[in-house]
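> Show me the folded form of this:
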Amino acid sequence: MSETELWVVRHGATEWSTAGRHTSITDLPLLPDGEETAVALGARLAEVDFRLVLTSPRRRARHTAELAGFPDAEVTDDLAEWAYGDYEGLTTAQIREAVPGWTIWTGVSPGGETGAEVAARLDRVVARAREAGGRTLVFAHGHSLRVLAARWLGLPPEGGRLLRLDTATLSVLGFERETAVVLRWNT
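Prediction:
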């Protein structure tokens, strides 16, 4: 297992990610600076050999993958962002006007997914990466990737709340002997 790694890339900046608006199914394009940072990620990834490259179906993740040099990344719905339901497009501050103290990690998103539902999807990604061995590269979204990391580490989905993840960043999950660990985060 020590050679198995999961490389995680959050998509470049969009209008809504910059504004702190919860974005799942709304298929926004990257901003120009989001495109620039995606290209810059390509330079960091160019010399790395990946056995498996996956991307969320959302345009912002697929375009990040393309600009980073992975136009043939396999699209999988399992990497889609947490479905926010009625909270799509709102900021946490706006949601808290009606539901004080709400967080995605502890609250309910009416019409959206639960943490357990998101974790079930991402458990399949973890299983694929571990089965593939070597390095797997994924392009996806802030909350879904934080849940992915929590599941890699054997934590419940709400463990993702401990892992801040900015746009257009690279993180690496792996092993220290037989223990799943974070090798690099939010770089």
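> CA atoms for contacts and neighbours, from now on please.
Will do.
> Quick one: residues contacting Ile102.
Actually, residue 102 is Trp. It isn't Ile. With CA atoms under 8 Å, 6 or more residues apart in numbering as the criterion, the residues that contact Trp102 are Thr92, Ile95, Arg96.
> That one in helix, strand or coil?
coil (DSSP: H, G, I helix; E, B strand; the rest coil).
> In the protein, spot the helix with the most residues.
Ranked by residue count under DSSP state H, the longest helix found in the chain is helix 115-132.
> returning to that earlier point: so of the contacts of Trp102, which ones are in helices?
Judged by DSSP H, the subset of the contacts of Trp102 located in helices is Thr92, Ile95, Arg96.
> Any chance of a markdown table for those residues, columns distance to Ala150?
Converted to a markdown table, the ones in helices among the contacts of Trp102 look like this (distance: CA to CA, whole Å):
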| residue | distance to Ala150 |
| --- | --- |
| Thr92 | 21 |
| Ile95 | 25 |
| Arg96 | 25 |
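> Please pick the buried ones from those.
Thr92, Ile95 (16 or more other CA atoms under 10 Å).
> out of the ones in helices among the contacts of Trp102, which one sits closest to Pro157?
Ranking the ones in helices among the contacts of Trp102 by separation from Pro157, with CA to CA as the measure, puts Thr92 on top at 18.7 Å.
> Alongside the first, I'd like the structure of this one:
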Amino acid sequence: MSDRDASTPRVFLARHGETEWTINGRYTGITELELTSRGEKQVLGTGRRLVGPGKLIDPVQLERVFVSPRKRARKTFELLFGADSELAALEKVEFTEDIAEWGYGAYEGLLGEEIIARRKEQGLDIERPWDIWNDGCEGGESSEQATERLDGLINRIRDIQRPYMHGEKPVDIVLVAHGHILRAFTKRWLGIPMGSPLGMMLPPGGIGVLSYEEHDISAPAFLVGIALPLEEG
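This next block holds a predicted model:
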């Protein structure tokens, strides 16, 4: 995006901080876990640098914040914006299952190798290895179901941002959620089928940025780099 595109609406992806299951790699969907002390520091560090008046994520520029209802995402929202954030008072915050983590079903709490072993015992994956993007989860969410709910949220966001593509009104959006579903959201934002490969990484407490090319609602894009606002003083 060129400098003249600075007013184009953006969508910020905020991943929750570290939990105990983040550390050991267990699939964490509906299980309610607290952030570790390190996880809280990750989010606070991100918030100090990137969230606030005149910073990358300026509350004044936000139209809506969509937050996963899981405890770890709620805590991350509070740490990023402050427990008494004016955003809540202005009814700009929505806690919604639309951006909850992928439904892992029978794989909840398992390690990747445990899932592979379980499926092998069931006689599955004979022709190719299990791939959640294509195969979904036993007793949980399929790729098609995840696509449907994320596409619904994306349509809502586009309806919000469509009238203001040239900065007529600040309508930035923040999603506070989970690593897997935020990567899935990115695929669908770009119009990429869930099963198509797209290597992405978003660390705990990290922020990603999506937007549009040339102020065009039909040209969704992701920002591979960002320039931070100048600090005053």
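> What about Thr186 of the second structure, how many residues nearby?
Thr186 of the second structure is flanked by 23 other residues according to other CA atoms under 10 Å.
> quick one: secondary structure of the residue positioned nearest the centre of the first structure?
Of all residues in the first structure, the one closest to the mean position by CA atoms, centre = their mean is Leu145, 2.8 Å from it. Under the three-state scheme (three-state DSSP), Leu145 of the first structure adopts helix.
> What residue in the second structure is paired with it?
Residue pairing (TM-score structural alignment): Leu145 of the first structure is matched to Leu182 of the second structure.
> That match contacts Leu13, correct?
Yes. With the criterion set as CA atoms under 8 Å, Leu182 of the second structure and Leu13 qualify as a contacting pair; they are 6.8 Å apart.
> I'd like to know how far the residue nearest to Tyr104 of the second structure when sequence neighbours are not counted sits from Gly105 of the second structure.
When the adjacent residues along the chain are set aside, Tyr104 of the second structure lies closest to Gly140, with 4.9 Å between them (CA to CA, 6 or more residues apart in numbering). Relative to Gly105 of the second structure, Gly140 of the second structure is positioned 4 Å away (criterion: CA to CA, to the nearest Å).
> which residues in the first structure form strands?
Chain-ordered strands for the first structure, with DSSP state E as the definition, fall at 5-10, 52-55, 74-75, 135-140, 170-176, 179-184.
> for those strands, which one sits closest to Thr18 of the first structure?
In terms of CA to CA, the element of the strands of the first structure nearest to Thr18 of the first structure is strand 5-10, at 13.3 Å.
> burial of Ser2 of the first structure, as a residue count?
Residues near Ser2 of the first structure, counting by other CA under 10 Å, number 13.
> what's it in contact with, if anything?
Under the criterion of CA under 8 Å, 6+ apart, the neighbours of Ser2 of the first structure are Gly174, Phe175, Glu176, Arg177, Glu178.
> need the strands of the first structure in TSV with distance to Pro156 of the first structure and mean neighbour count, can you?
Shown next, in TSV, are these (distance: least, CA to CA, whole Å; neighbours: other CA atoms under 10 Å):
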stretch	distance to Pro156 of the first structure	mean neighbour count
strand 5-10	18	26
strand 52-55	23	23
strand 74-75	25	16
strand 135-140	19	26
strand 170-176	16	19
strand 179-184	14	15
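> residue in the first structure matching Asp131 of the second structure?
Under the alignment (TM-score structural alignment), Asp131 of the second structure pairs with Thr103 of the first structure.
> how close does its match sit to Arg58 of the first structure?
Distance from Thr103 of the first structure to Arg58 of the first structure, counting by CA to CA: 23 Å.
> And the two? Which one has more around it.
Between Thr103 of the first structure and Arg58, counted using other CA under 10 Å, the more crowded position is Arg58 (24 against 15).
> so what corresponds to the more buried one in the second structure?
Residue correspondence to the second structure (TM-score structural alignment): Arg58 of the first structure is matched to Arg70.
> can you pull the contacts of its match?
Taking CA under 8 Å, 6+ apart as the criterion, Arg70 of the second structure is in contact with Ile30, Glu32, Ala100.
> list the contacts for the counterpart of the first one in the first structure?
Under the alignment (TM-score structural alignment), Ile30 of the second structure pairs with Ile25 in the first structure. Contact analysis of Ile25 of the first structure by CA under 8 Å, 6+ apart lists Arg58, Glu81, Ala83, Glu88.
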